[in-house]
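Participant: Turn this into a structure:
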Amino acid sequence: MADRQQVFTQVQAQIAPFNKKGVALTEATTFAGDLEWDSLTVMDFVAAIEDEFDIIITMNMQAEIETVGQLVDAVIKLKSA
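Facilitator: Model (predicted):
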């Protein structure tokens, strides 16, 4: 499995087209607060992440993921399942 930094870099690349405000990304960056994404943006982004990593992120998981770091953890968990 890819290491955490590699997954973080891939997630950053997926966030870039949606990062309209040019927010500097860290593990603590929040999707709703820092990036100010609406629900449609979130759905488009989740689809991009699912395609990139060939995973399925359930609605329950989406509800629990608030930061970039939490998303990286979820991707790693799903890829190793």
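Participant: From here on, just use CA atoms for contacts and neighbour counts.
Facilitator: Noted.
Participant: which helix is the longest one in this structure?
Facilitator: For the chain, the helix that runs over the most residues, judged by DSSP state H, is helix 39-53.
Participant: For that one, which helices and strands make contact with it?
Facilitator: Packed against helix 39-53 by the contact rule (3 or more CA pairs under 8 Å, 6 or more residues apart in numbering; DSSP states H and E) you find helix 4-15.
Participant: this one next, for a side-by-side:
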Amino acid sequence: MTDRAQIFDIVAEQIAPFNKKGIALTESTTFAGDLEWDSLTVMDFVAAVEDAFDIIITMNMQAEIETVGQLVDAVAKLKG
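Facilitator: Okay, the predicted model is just below:
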């Protein structure tokens, strides 16, 4: 099982191409507020994360994920 730090690093790699403002990532970085992503960017990013981890993130889960840390937790849970 991939540990949380490894998941964070992979998520950070997936964020990089979408991080136009060069925001430093932390567990509390928000996608809408800090990174200023629109819904299309979020969809592209979610697809990249799903491919990277071979998981499916449901629309309900997406609605609850606001920070990088919450996404890391969700990926860890899905990877089981």
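Participant: Overlay the chains and give the TM-score.
Facilitator: Superposed pair, TM-score by TM-score structural alignment, normalised by the length of structure 2: 0.99. Supporting alignment: 80 aligned residues with a CA RMSD of 0.2 Å.
Participant: Determine which residue lies closest to the centroid of structure 1.
Facilitator: residue 71 (4.6 Å; CA atoms, centre = their mean).
Participant: Let me see the contact set for that one.
Facilitator: Contact analysis of residue 71 of structure 1 by CA atoms under 8 Å, 6 or more residues apart in numbering lists residue 65.
Participant: which residue in structure 2 lines up with it?
Facilitator: Using TM-score structural alignment, the partner of residue 71 of structure 1 in structure 2 is residue 71.
Participant: Just give me the mean distance for the strand or helix carrying its match relative to structure 1.
Facilitator: Secondary structure assignment for residue 71 of structure 2, by DSSP states H and E: helix 68-79. By mean CA distance after the TM-score superposition for structure 1, the fitted helix 68-79 of structure 2 averages 0.2 Å away from its aligned residues in structure 1.
Participant: How far does that helix sit from its chain's centre?
Facilitator: In terms of CA atoms, centre = their mean, to the nearest Å, the centre of helix 68-79 of structure 2 is found 8 Å from the chain centre.
Participant: what's the angle from that helix to helix 4-15?
Facilitator: 110 degrees (axes from the mean of the first three to the mean of the last three CA atoms, to 10 degrees).
Participant: Can you report how many residues lie near the corresponding residue of structure 2 for residue 24 of structure 1?
Facilitator: With TM-score structural alignment as the criterion, residue 24 of structure 1 lines up with residue 24 in structure 2. Each residue near residue 24 of structure 2 was counted by other CA atoms under 10 Å, and the total is 10.
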